[in-house]
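[1] The following comprises the amino acid sequence and a computationally predicted model.
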Amino acid sequence: MIPTARRAAVVGVAVVLTATGCASEPDNRVTPSAFTRDMAESVFRETVAGVEKSGMTDFCARFARSDQTCDTLLEDALRRCLLPGNRPVVKRAVHLPATDGYGEAWQLKVHGRTLDGQDYRSDFLVIRTGDGTPKAELGIYWTGQGQGRDMNNPPQDTLVPQNACPK
C-alpha cells in the first residue's frame, strides 16, 4: 500500500503533467502570428512606393487582392483624372476582428493630396490572404474610397476629390 503523502504527490504530478499538456504525442498545431498594425501600414507603404516607382501599370495585379474590383475603381479614378500626388499619411488605424462574414482586417484612415492638389481622405483595408500574407483589399487609396463592412452604415470620414479632368 502506498503511503498517503506519496499517493498525493503522485496524483499531484499527474495533474500538473496533464494541465501543462505533457502527452505522449507532440502538439503539431501551428499558432498563427499576430496581425499587427505595423504589418498593415507596411502594406500601405509598399503600395504607395510601388505607385511612385512604377505608376499605374499593373497596379491592381501587384497590390490588390480583389483585382477585378480594383480594376473597376482604377478605371473610374482615371476617367476622373484622379492620380495620387504627395505621399499620404496614416492618421488612424482600426483593427477589425474576424466576424461570420469577414476575416480579420486593419482599416487604415489615410490623408493625402491628388496630383492636382486636392485633399482626399480614404480608407485602405488590409486583409490576410489564404496563406496569411497581409495584402491590400482594393489598393486604391487616393479617391476618397470608404471601406465600411456595413454598407448600410458607411464611414463618414472620407473626402472624395472632384473630377480633375480639364474642362
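    Here it is on my side, so go on. What you see is a predicted model; the values in this text were computed from it and never measured.
[2] From now on I want contacts and neighbour counts done on CA atoms only, so please keep to that.
    OK.
[3] all helices of this protein, in order?
    4-19, 37-54, 59-63, 67-79 (DSSP state H).
[4] deepest of the ones you listed, which one?
    helix 59-63 (a mean of 19; mean count of other Cα atoms under 10 Å).
[5] what about that helix, distance to the chain center?
    Centroid separation for helix 59-63 versus its chain: 15 Å, with Cα atoms, centre = their mean, to the nearest Å.
[6] Tell me which of the helices of the chain sits nearest to residue 107.
    Of all the helices of the chain, helix 37-54 sits nearest to residue 107, with 8.4 Å by Cα to Cα.
[7] same for the closest one, what does it pack against?
    Secondary-structure packing of helix 37-54 (3 or more Cα pairs under 8 Å, 6 or more residues apart in numbering; DSSP states H and E): strand 89-96, strand 105-113, strand 119-128, strand 134-136.
[8] I'd like the ones you listed laid out as JSON lines, including mean neighbour count and distance to residue 55.
    Below are the helices and strands packed on helix 37-54 laid out as JSON lines (neighbours: other Cα atoms under 10 Å; distance: least, Cα to Cα, whole Å):
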{"stretch": "strand 89-96", "mean neighbour count": "14", "distance to residue 55": "19"}
{"stretch": "strand 105-113", "mean neighbour count": "22", "distance to residue 55": "16"}
{"stretch": "strand 119-128", "mean neighbour count": "25", "distance to residue 55": "18"}
{"stretch": "strand 134-136", "mean neighbour count": "24", "distance to residue 55": "17"}
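[9] also this one, for the comparison:
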Amino acid sequence: MKSPGIILIFLLVVCISSTGCAADNQTQPPQHSVTEESARGALAEAVEDVAKNGIGEFCEKFAVGINSCSSMVSQAEKDCILPDADPSITRSAAVPAKNGRVGGWVLEVEGRTRDGQRYVSEFFVISDKGKTRAQVAVYWTGLGLDNSPLGPNNTVIPRAACDPTRSQ
C-alpha cells in the first residue's frame, strides 16, 4: 500500500500541471483584458515603429500570429502596398471570446498607402502573455475579421501598386 504522503504529492503535481488548482475547477480569469485604449496604444506603437524602422521586423515586434503576418507583409511588399502616414481609427468594438476563439478588441483603421490608395482594415488586438498585441498586425492591406462585430464588407483593399511579376 502506498503512503498517503506519496499520494498527496502525486495529486498536487497533477493538480498544478493540469488545472492550475482552481478550487472550483473553473477556468481562471485572463491575466489581462484588452480595452479600447490598450488596442489604440498597440496600433500607435506599430504605426510609429513602421514610420521609423520600416516593415523589416514588424511581425516579430507586433504580431502574435507571426507566420500569418509575415505572409501578409511579403505579399504586400511584392504588390508594393506599403503604409504611408498615420491612419485614423474610424470605429471600434469589443470582440467576445466564443466557440474556442480568443476575444479582444478590433479597430477599424483607415489610411493611405504610399502611392495614395485608400485602405480600410481591421486591426484585431488580443492579450498575449499579459501583453496587448495584435493578432496579425498588418494594418495597411484592407483585411478584416471573419464575422466582425463591425459588420461585413467594411474593408477596402488597395490594388497592387507595381507589377507583381517583377522580381524584387
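    Noted; the coordinates are in hand. Everything quoted here is computed from the prediction, not taken from an experiment.
[10] picking that back up, output the helices of structure 1 as a markdown table; include the columns distance to residue 147 of structure 1.
    Shown next, in a markdown table, are the helices of structure 1 (distance: least, Cα to Cα, whole Å):
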| stretch | distance to residue 147 of structure 1 |
| --- | --- |
| helix 4-19 | 44 |
| helix 37-54 | 15 |
| helix 59-63 | 16 |
| helix 67-79 | 13 |
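[11] Which residue comes closest to residue 140 of structure 2 once chain neighbours are left out?
    Distances taken as Cα to Cα, 6 or more residues apart in numbering place residue 83 nearest to residue 140 of structure 2, at 5.6 Å, with adjacent residues excluded.
[12] ok, now which ones touch the one you found?
    Taking Cα atoms under 8 Å, 6 or more residues apart in numbering, we find residue 83 of structure 2 in contact with 111, 112, 113, 114, 140.
[13] Make a markdown table from the residues you listed and add distance to residue 103 of structure 2 to it.
    A markdown table is the format used below for the contacts of residue 83 of structure 2 (distance: Cα to Cα, whole Å):
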| residue | distance to residue 103 of structure 2 |
| --- | --- |
| 111 | 25 |
| 112 | 28 |
| 113 | 29 |
| 114 | 32 |
| 140 | 22 |
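[14] Ok, which of the helices of structure 1 comes nearest residue 134 of structure 1?
    Ranking the helices of structure 1 by their distance to residue 134 of structure 1 (criterion: Cα to Cα) puts helix 37-54 first, at 6.8 Å.
[15] average gap between that closest one and structure 2?
    Mean deviation of helix 37-54 of structure 1 from its aligned counterpart in structure 2 after superposition (mean Cα distance after the TM-score superposition for structure 1): 0.5 Å.
[16] now that helix, how far from the centre of its chain.
    Worked out by Cα atoms, centre = their mean, helix 37-54 of structure 1 lies 12 Å from the chain centre.
[17] Now do it against strand 105-113, angle only.
    Compare the direction of helix 37-54 of structure 1 with that of strand 105-113 by axes from the mean of the first three to the mean of the last three Cα atoms, to 10 degrees and you get 40 degrees.
[18] Next one: the spatially most central residue of structure 2 from residue 69 of structure 2, what distance?
    For structure 2, residue 135 is the residue whose C-alpha lies nearest the centre (Cα atoms, centre = their mean; 1.6 Å). Going from residue 135 of structure 2 to residue 69 of structure 2 by Cα to Cα, to the nearest Å gives 8 Å.
[19] Same check on residue 151 of structure 2?
    23 Å.
[20] Could you do residue 98 of structure 2 as well?
    According to Cα to Cα, residue 98 of structure 2 and residue 69 of structure 2 sit 23 Å apart.
[21] what's near enough to touch the closest residue to residue 43 of structure 1 other than its chain neighbours?
    Spatial nearest neighbour of residue 43 of structure 1, excluding adjacent residues (Cα to Cα, 6+ apart): residue 135 at 6.2 Å. By Cα under 8 Å, 6+ apart, the contact list for residue 135 of structure 1 reads 40, 43, 63, 64, 65, 126, 127, 128, 129.
[22] how near is the counterpart of residue 135 of structure 1 in structure 2 to residue 58 of structure 2?
    Using TM-score structural alignment as the criterion, the counterpart of residue 135 of structure 1 in structure 2 is residue 133. The gap separating residue 133 of structure 2 from residue 58 of structure 2 is 12 Å, by Cα to Cα.
[23] repeat for residue 118 of structure 2
    21 Å.
[24] Ok, residue 29 of structure 2 next?
    Going from residue 29 of structure 2 to residue 58 of structure 2 by Cα to Cα gives 30 Å.
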